[in-house]
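>>> I'll drop the sequence and a predicted model, then ask my questions.
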Amino acid sequence: MLRCLPTLVLACAIAPGAPARAQDAALGAELEPLLAYARTRNPEFAALQAEADASHERIVPAGALPDPKFGVELRDITRAGEQNPTLSPGRTGSTRYLLLQEIPWFGKRDLRREVAELEAEGARERARGNWAEVAGRIKINFAQLYYLYRSERLTRQILDLLGRLERIALARYAGGLAAQQDVIRAQVEQTSLRSELITLETERHHAHTRLNTLLARPGDAPLQEPARLRPLPPPAALDYAALDERARARNPQLFADEAKLRAAEKTRELTYRNRYPDFAFGVAPVQYQNSIREWELIVELNIPLQQSSRRAQEREAESLLAAARARKQASTSQVGAELAESLSAIEAARRTENLLAGSLLPQAELTFQAALAGYETGKVDFATLLDAQRQIRLARQNQLKAQVDARIRLAEVERLLGDDL
């Protein structure tokens, strides 16, 4: 039993990390686990969340009163030359204690607190917008990986087909029924496809690394092959008018711009309040020897004489407010334009896929079968057969590209909405 103890201890130490490693190893096949993983680990999103939390903590200090001030004034520390200098309050001529509290002009504290609240709201929306951006990039990279894996598979299938065509051409050449050029053409075509396969593998490696980077994982960490693409929403759910209204109500960038605009309005109002003085109220007891014999009340206020400086600050506040208005208007127009473009692209990709799947691809396959039968009987030359094979490959690639393009555009729409459809 004692001999088994080290093994049990080691197993207990390793066990907590096993589920995490199993979860990491299972990543890649589906999109939702990737998004859930990134939401808790993406450093860029975590940084903006921390900044939003920091902005929220500035609200209370912004509306608080300044700390009171306390001072001690030792008077006549030599008692008119009767003694050596002393710092003992009971031995000086008198000691004055001062407690002073600064109080801003009416409404300034509320305005500062409101500005801080709006800045915190803008920081939260920037964090939400960053997550929408990160999630959109994950969705796009997932779709691109799906495309590259399927393209590799299609290329290998076409390579196998060309291998069979080469054997057919070789058999016909051996029987004197075809020219040697047919065999060479098949070999050249295969070499070209192998070159494309290398390019696809390189692009897949790059997409793999980009996706791992978004997940805050090492670039060479394993990812499973994407199993499927997300289903597209029905056309009725992609109505521009409804989605444009939804984007105006939920887009994180528009929310952040709106918060910045309102903060600029409050800042301008606060700047104009600086025309009025701030106050300070205090009380000062005066000690003679060991007893308090006098009390003083103090009222201070700053005199706003530097009018040129204040007018410059007011003009600055007006300019910042105008900039915030223009920025929000530009963002609203940009969101509407990008939304319309992405919705149009989704519809075009959907129609292209339907056309390819329902018409062009079956026609290309029939053409290839007819060309293959014709070549075997000597009625069709090898160039026609290769061209028919290329048409099948092009139709399948375009079908796959249309599927992936639609999902990439869907990710763009969801980024603009700040939420999934």
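Yep, it's here. Just so it is clear, the structure is predicted and the values come from calculations on it, not from any experiment.
>>> contacts, neighbours, all on C-alpha from now
OK.
>>> Okay, and the residue located most distally from the centre of the chain sits in which element?
The centre of the chain is farthest from one residue, residue 82, which by Cα atoms, centre = their mean lies 75.9 Å away. Following DSSP states H and E, one finds residue 82 outside all helices and strands.
>>> go on, residue 101?
Assigned by DSSP H and E, residue 101 falls in strand 94-103.
>>> Could you tell me the angle between whichever helix or strand comes after that strand and strand 94-103?
Tracing the chain past strand 94-103, the next element assigned as helix or strand by DSSP H and E is helix 108-174. Relative orientation of helix 108-174 versus strand 94-103 (axes from the mean of the first three to the mean of the last three Cα atoms, to 10 degrees): 50 degrees.
>>> Which neighbouring elements make contact with helix 108-174?
In terms of contacts (3 or more Cα pairs under 8 Å, 6 or more residues apart in numbering; DSSP states H and E), helix 108-174 is packed against helix 31-41, helix 43-57, helix 59-63, helix 180-214, helix 252-273, helix 382-417.
>>> Against which helices or strands is the second one packed?
For helix 43-57, the elements it packs on are helix 108-174, judged by 3+ Cα pairs under 8 Å, 6+ apart.
>>> sorry, back to before: what does the strand holding residue 101 rub up against?
65-76, 89, 278-289 (Cα atoms under 8 Å, 6 or more residues apart in numbering).
>>> Show me just the buried residues among those.
The neighbour-count test (16 or more other Cα atoms under 10 Å) marks 74, 75, 89, 278, 282, 284, 286, 287, 288 as buried among those.
>>> Take this one as well and set it beside the first:
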Amino acid sequence: MSVFMRLASVFACLATSGVALAQSIAPGADVDSLLALARQDNPAFAAEGFETDAARERVGAAGALPDPRFTLELMDVTNTMSGGSTSVLPGQVGETRYRIVQPLPGWGKRALETEAAVASAAQAEAARDGAWRTLEAAVRSAWLRYYQAERELQFSREQQGLLSGIEAAALARYRSGEGSQQDVLQAQREASAQRLGVLAIEQRRQAAVAALNALLGRAPDAPLAAPQPPAPLPAGLAFATLVERARTAHPEVRAEAIGVDAARIERERARRERQPDYAVGVTYNRPREGRESWDLMFEMMIPLQQGVRDARQRETAALGLAAEARRRAAETRIAGELGAAWASWRAASDSLQLLRSTLLPQAEAGRDAARAGLAGSQVGIGEVLMAEAQVLDTRLALLQTEVEARMALIELQRLSGELE
């Protein structure tokens, strides 16, 4: 073997190893690896996280005292009293006053501002949790579509191989005089139709890969590992437990409940607006001629505009009623969605049991009988093709029903949290 051939062999081995390594480290074999990527790289969820961080930072700033005010006052800038010339420089006028004033909110207002900021941060965290549940359900659903396309492709390619064998058998029977030309044409037609079906499934698979990569913040054609079979479906679920968990733990319900507390805080803040705010200050007086002195100031805001405050209290009371109504509406809507998902889950589970225990065994028995009949020249190619098609259709129906059951399970998980 020449040196060039050896080098070519080495490079071919390296390329093959590189492809195998890339496939082994590509995500997608299970949904958990994709969820980790989505939590890290999905831009929409990242935005929710940053908004939550911003809301948490606002808690630290809430309730702080307002900044003090500094005032410089120049008295008698024309120097009329001293007979001098006009000046605007401190120390060169009749008297210079330096004043610092610190506003002081009324009693309890700062604490209420902090409570409002804490409630806002809690709402932001609930919104982030809700965004993650939605993203998690989307990733699980997209991966399930990817898994379904891969399984359909596997079934169809197996069927394609069987049809190629039947086509060859039909051709051999025709040449030996045992079969008809019609059997050959029917077998060829079924094989061609199956090849078209494989192309359609491959297109669906590519679309599923692009949709899944979009949720992960990756390029549409980024490689994904072949999906492994998912975990078995749970044997049974308690609907009452799911409803209770959805009512108490769903992020939207939590956010609306926090909104009720936030509305209560706003009502209290509106009530506290009837109380005055204050300010204290100190002034340093420095005359051009004479002795320096200090002044102490106390200021109180007079809450005369009671009509405005009455309207504000009525507004916050109405907003509180609206927040409570939104909370009840969220609970009702989520319970309805949970009931619909539960019905889908039950229907798919029952159909899955029927397909596995009855229809698929019957289709396989019919196929085996048709194959045996063909070997004994008791049935024709058409009966075998029909039996094989019945098995494929049943397997595809079983796969579709399993996917529907898992989709319903994903929706139940999105609404009620992790399923045990």
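Arrived safely, thanks for sending. Everything numeric in this text was worked out from a predicted model, so none of it was measured.
>>> Mind checking the TM-score on these two?
The TM-score (TM-score structural alignment, normalised by the length of structure 2) is 0.87; 399 aligned residues with a Cα RMSD of 2.4 Å.
>>> Can you lay out the helices and strands packed on helix 108-174 of structure 1 as JSON lines showing distance to residue 111 of structure 1?
As requested, these are exported to JSON lines (distance: least, Cα to Cα, whole Å):
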{"stretch": "helix 31-41", "distance to residue 111 of structure 1": "35"}
{"stretch": "helix 43-57", "distance to residue 111 of structure 1": "16"}
{"stretch": "helix 59-63", "distance to residue 111 of structure 1": "8"}
{"stretch": "helix 180-214", "distance to residue 111 of structure 1": "39"}
{"stretch": "helix 252-273", "distance to residue 111 of structure 1": "6"}
{"stretch": "helix 382-417", "distance to residue 111 of structure 1": "31"}
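>>> how about those helices in a markdown table, adding distance to residue 324 of structure 1 and mean neighbour count?
A markdown table is the format used below for those (distance: least, Cα to Cα, whole Å; neighbours: other Cα atoms under 10 Å):
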| stretch | distance to residue 324 of structure 1 | mean neighbour count |
| --- | --- | --- |
| helix 31-41 | 30 | 17 |
| helix 43-57 | 19 | 17 |
| helix 59-63 | 21 | 16 |
| helix 180-214 | 31 | 17 |
| helix 252-273 | 5 | 22 |
| helix 382-417 | 20 | 21 |
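>>> Show me the one of the ones you listed that comes nearest residue 143 of structure 1.
Across these, residue 143 of structure 1 has its closest neighbour in helix 382-417 (5.8 Å, Cα to Cα).
>>> Nearest residue to residue 59 of structure 1 in space, please, no chain neighbours.
residue 116 (5.0 Å; Cα to Cα, 6 or more residues apart in numbering).
>>> burial count for the one you found?
By other Cα atoms under 10 Å, 23 other residues sit near residue 116 of structure 1.
>>> quick one: it from residue 414 of structure 1, how far?
Remark: distance between residue 116 of structure 1 and residue 414 of structure 1 (Cα to Cα, to the nearest Å) = 30 Å.
>>> again with residue 123 of structure 1
20 Å.
>>> Next: residue 130 of structure 1.
Taking Cα to Cα, one finds residue 130 of structure 1 at 13 Å from residue 414 of structure 1.
>>> Quick check, residue 402 of structure 1 in contact with residue 353.
Yes - with contact defined as Cα atoms under 8 Å, residue 402 of structure 1 reaches residue 353; the gap is 5.7 Å.
>>> Quick check: neighbours shared by the two?
In contact with both residue 402 of structure 1 and residue 353: no residue, using Cα under 8 Å, 6+ apart.
>>> And the nearest residue to residue 379 of structure 2 once chain neighbours are set aside, which helix or strand is it part of?
In space, and not counting its chain neighbours, residue 379 of structure 2 is closest to residue 373: 5.2 Å by Cα to Cα, 6+ apart. Element membership for residue 373 of structure 2, per DSSP H and E: helix 360-375.
>>> now for that helix, which elements pack on it?
Packed next to helix 360-375 of structure 2, using 3+ Cα pairs under 8 Å, 6+ apart, are helix 381-416.
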